[in-house]
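Student: can't give you the sequence, but here's the structure:
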């Protein structure tokens, strides 16, 4: 049944009236409040809003560990190289590769242009906006010097409550973040404030644009001469302007009781805020902004806003209740579900798709990957959280012009979506970046999900130009093979697994299925608008190469040899199994061959080197095949760990956290709860007594 977006308050009232909406969400969520008594060396406890996140140690601030303050807008460019013939972006030419009888220019690092190639890879890079931590009167106090340490993250209200004793005196700190601005609000209560021996230090690092992975802490703290800060003080507040090369942003601090702020030394970028004599509390807000602002937001206002937002977040959308009191697997899965929902609202709900480590630290210089947009965003649709999905799904429209330019530059029609991207839509040079293709049909998936939920003219118009442009490229990219009379994909190309020789990779199984899916959706889009379907789309969809088979199993790509005994091709992403689970069943799929393939993957794959989203993909396939036990086992596989704070570790080849694992988990659980593509949910182990509400069958 196709529904228009309902008014959710009325929707909940109707559900409650018929006895459907009866899960006690608050008690379940609060069972998984974080409760710790020491800082985590890698994973911070966080508050944030999707576009801004503030990570803390056990003090509720960034006192002993410089956990990061990251945002959607905080980016920096290093100076361009000053090498002969490599002084501007225009000096980069890329690499020409033979592609079906013609030279095609690919955005790959050029050996003769190393400096400008690397500059384009590393710039812009995301910056740490600043550190806010306790100051102990200039004394060298360590975390081990504190006693009675406790910290609670109240998931239902989005607030961190921290308490400890220093020199026998109690300190209590509450930390919250605004749901609408880049603001953190802090309340400190302690008798130590009276003496002036306890304050708050604000410190600012230089940008770190040299590290592909800048984790766990982002920024360079000992390059004080490379950047400047300037303090502008006023009554009950101050603004600090931070300038790094051509990047300048403001930190606006507002306090509510008597206090003063000063720079600690002329050679540093550290400032200390101290309460006036006889004060036993210090309450302040810190707002980071790309422009000079005069923020006067107060702690109680921010806390109330945060409480309301998080209450609404947990109350709205879908929910699943598992038998956590009687089953340890169910309890661990519920823990991952709840903490993933919190962490993705903080780290994966911004104006741009999330980078793989969200707003915790920097991976790939803080850039996001267009092939991972599916794993970052698809779960919001299943869980009926469209407002958060809407924040960044516009990336396809924003990037459309650069996608058209990329295709035209290579001699193709339509729009070719890039890979490793910054907010401008520029895709970083890279061999994998330039020839990966499985990101192309993603817009078709999202458009179809929206239309199933909101079958309106507005939805059709929103996606029309995007789908047409991408489908034109997909049809143009496919090469008609006169010998076999089918359309081939590649070479050169990388499949999902990124572990093959691109010049030998042709007709990878998953991409063939996804190409057909994408062109089929684009064709339906035309017909829904009473438009004709371009003949090129139909020709490619109906005559694309068959799935490659060897010894009665599907294989990674056509012509591959020794796939199951070669380590490089039987590890990484098992994209083959996305044929039946993630994607709706392809009419050409032979289930006997597919069952053989599943058995072969289970027997031969080295899951030690799989990534965090591989396990939700495996779970979806198992669930589609009716094997709920195996689906749950994949979600809880020992190679798919979530740490004590709920951060998804993602596998041995990536830095923690790896949020495609968390988002993939929610996608799989959502589909298992609500069903998808004609498959009725919920599907969980038979002995599990579960309750679900709010999911919609896609």
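Tutor: Sure thing, it's come through. Here the structure is a predicted model, which is why all the values come from computation and not from measurement.
Student: going forward, measure contacts between C-alpha atoms and count neighbours the same way
Tutor: Fine.
Student: show me the helices in the stretch 551-698 of the chain, by range?
Tutor: Listed in chain order, the helices of the stretch 551-698 of the chain (DSSP state H, counting those that start in this stretch) span residues 591-604, 614-624, 628-635, 659-674.
Student: put together JSON lines for these, with mean neighbour count on each row.
Tutor: JSON lines is the format used below for the helices of the stretch 551-698 of the chain (neighbours: other CA atoms under 10 Å):
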{"stretch": "helix 591-604", "mean neighbour count": "15"}
{"stretch": "helix 614-624", "mean neighbour count": "27"}
{"stretch": "helix 628-635", "mean neighbour count": "22"}
{"stretch": "helix 659-674", "mean neighbour count": "27"}
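Student: then this one, side by side with the first:
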């Protein structure tokens, strides 16, 4: 039996001077990321993470400008179903690019930093700076979910303890330094690509204090911060001092503060809050007495119980029996990634790629990344978290159905880059991607495999069916009766964007679509649907992912493979379980070809884990381990577990989620694989509670010709007929 506490605790992040990392506390729907003081006091270095307090409900929109309309960015493209509309963007969509009249629609709503915890010198009232502080040690106790920060200020020792409630939007901050005070400072929202705060627009929002409650208003967002254990008082524009209950004269008192954040007004509350209970603070009497017994200590206790239960009850991978340094590093990345994903990605919404630490793409989420963010949860024994997040698709169904109808398809077309308003961002890439479409089928299948009762979940059944109907209708029927994808489209590699009007048949998407249609058909069979079998017949007619020379490359037919960025074609035999359309020797040749001269320096944080999954499926555990830990610029995990990508993306949750998905496949295996098929045998891995991933499907025999079945089912799609 694995000693769970020993496994987790040996990877506690400890940050000392010169060690990179940023620690966070949170619960998936609210998180506080911390500088080395345990607050957000110190200015971050350029290109470093910008710690903030963010919540799933904390979305803000600037007033819309007069003139531009969302419809201005709709452009029609020729498709096999006639001309269809896409929310397009003329010009590049990279950070800093001139977005023109599309800017407001790409930037609103955006997540906003809800507050900043700021330490001040009680004697001078001045905010601490890096020059005032001598850093010593900051420690995240993973077993308890508590961060302890120790430093010197004016030669005097200071200790800050920070924790988050496991269920409610509540933070606890304990300041053990009688000469330090604590303030809350409040910013406005920002339209900048990677910023969650604007400190220079004080006249555009409102901060007021009424007894123990702080009231905040920013255009369409209003919320309160209820304070226990201290007395809040307004000290300046959007500055609130938190004084010890004994008042300013109580110079010997440490602070033990509890902050409860409550959304009051936002157009997005039904989606972002739902039926989650409101936080509960100590009674007024307890608050007047300092709130110590029922305040910070209670939050810390709840955090400790919840985190210890999480580590005890979910999956574990113990590689301590190996002397191979790769094993220790993989174990470390797994433990830290699980903590980060639970803090930043375990809520009701798909997370931003920087989670709840700072904004990227203005805090908006990308559904093609949702598999990387969430597939690992049921594989590691936490199906409840993924099932909670699947309600997002139910909420998004009306908008996704409308997009599908406009494109002459049934079902639901899931968008790529959106916020909680469910409007797709204008983009030259996002609306043309297809690999997010099978994800809900795959995620629902992982839910069902973890908990068979979820196979009867009507909401999941609806999500699977609606996703499959669009996949069925979006297919192109060629004169020979075979089926393909596009045009228009952009492949998962996100190259050849300028050719999106002509591109067709990317290999990964062909393989993923065929697999997802067969899985959706199995869902039909289990519920006794009359049209069970139809989707499998359609999958049989799909084009092979292989090019005319029988190789696995980016496109079946199309532009030559660009050998940089994502080697997305490898996903067709890794993330996608084998279906017989890509023989193992062909997948092995594609992997060796990519290893030979791919520009791995340009790959992203999920590419090495994805390639490791392909190697594991091919029975090459040593190569899988090497690929998962390959030293590339965007596959290096710092002491806190974050994976740097570039200055505007100093952390990247898809890298953490992909590492967990790959490690689950390598250690938990897949149907019929045997134990730990993707880990070197000499590592002597101990595996507990990690579920097998989906295994290979039996190859489909080709249909006899010339009588292929009709692609369209008996219920015709709106405005579309196929003979």
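Tutor: Happy to help now that I have it. Treat the numbers as computed from the prediction; the structure is a model and nothing was measured.
Student: quick revisit: take the helices of the stretch 551-698 of structure 1 and write them to a markdown table, including distance to residue 328 of structure 1.
Tutor: Written out in a markdown table, the entries for the helices of the stretch 551-698 of structure 1 read as follows (distance: least, CA to CA, whole Å):
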| stretch | distance to residue 328 of structure 1 |
| --- | --- |
| helix 591-604 | 24 |
| helix 614-624 | 19 |
| helix 628-635 | 12 |
| helix 659-674 | 17 |
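Student: nearest to residue 374 of structure 1, out of those?
Tutor: Among the helices of the stretch 551-698 of structure 1, the nearest to residue 374 of structure 1 by CA to CA is helix 659-674 (9.0 Å).
Student: what segments of the stretch 51-200 of structure 2 are strands?
Tutor: 53-55, 59-60, 74-79, 82-87, 110-111, 116-121, 133-141, 146-153, 156-164, 170-176, 180-185 (DSSP state E, counting those that start in this stretch).
Student: okay if I get those as CSV plus mean neighbour count and distance to residue 244 of structure 2?
Tutor: Shown next, in CSV, are these (neighbours: other CA atoms under 10 Å; distance: least, CA to CA, whole Å):
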stretch, mean neighbour count, distance to residue 244 of structure 2
strand 53-55, 27, 23
strand 59-60, 28, 32
strand 74-79, 16, 56
strand 82-87, 18, 53
strand 110-111, 30, 31
strand 116-121, 20, 14
strand 133-141, 19, 23
strand 146-153, 21, 20
strand 156-164, 22, 15
strand 170-176, 24, 11
strand 180-185, 23, 9
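Student: of all these, which one is nearest residue 594 of structure 2?
Tutor: By CA to CA (comparing all of the strands of the stretch 51-200 of structure 2), the closest turns out to be strand 74-79, at 31.8 Å.
Student: find the nearest non-adjacent residue to the residue most central in space within structure 1, please.
Tutor: With distances taken as CA atoms, centre = their mean, residue 354 lies nearest the centre of structure 1, 3.3 Å away. Closest residue in space to residue 354 of structure 1, ignoring its immediate chain neighbours: residue 348 at 5.1 Å, by CA to CA, 6 or more residues apart in numbering.
Student: map the one you found across to structure 2 for me.
Tutor: Residue-level alignment of residue 348 of structure 1 against structure 2, with TM-score structural alignment as criterion, gives residue 345.
Student: follow-up on the earlier one: so for residue 20 of structure 2, which of the strands of the stretch 51-200 of structure 2 sits nearest?
Tutor: With CA to CA, the closest approach to residue 20 of structure 2 among the strands of the stretch 51-200 of structure 2 belongs to strand 133-141: 11.4 Å.
Student: tell me what that closest one is packed against?
Tutor: Under the contact criterion of 3 or more CA pairs under 8 Å, 6 or more residues apart in numbering; DSSP states H and E, the helices and strands touching strand 133-141 of structure 2 comprise strand 14-15, strand 146-153.
Student: possible to save these as JSON lines with distance to residue 80 of structure 2?
Tutor: As requested, those are arranged in JSON lines below (distance: least, CA to CA, whole Å):
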{"stretch": "strand 14-15", "distance to residue 80 of structure 2": "56"}
{"stretch": "strand 146-153", "distance to residue 80 of structure 2": "56"}
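Student: these: which one's closest to residue 568 of structure 2?
Tutor: Closest to residue 568 of structure 2 of those is strand 14-15 (CA to CA; 35.5 Å).
Student: where in structure 1 does the following helix or strand past the closest one fall?
Tutor: Counting by DSSP states H and E, the element after strand 14-15 of structure 2 in chain order, helix or strand, is strand 23-26. Equivalent residues of strand 23-26 of structure 2 are located at 45-48 in structure 1, counting by TM-score structural alignment.
Student: now do that stretch: everything it contacts.
Tutor: Residues outside stretch 45-48 of structure 1 that contact it (CA atoms under 8 Å, 6 or more residues apart in numbering) are 53-57, 153, 158-160, 175-179, 345-347, 645.
Student: make it 6 Å
Tutor: Residues external to stretch 45-48 of structure 1 that are found in contact with it (CA atoms under 6 Å, 6 or more residues apart in numbering): 53-56, 177, 346.
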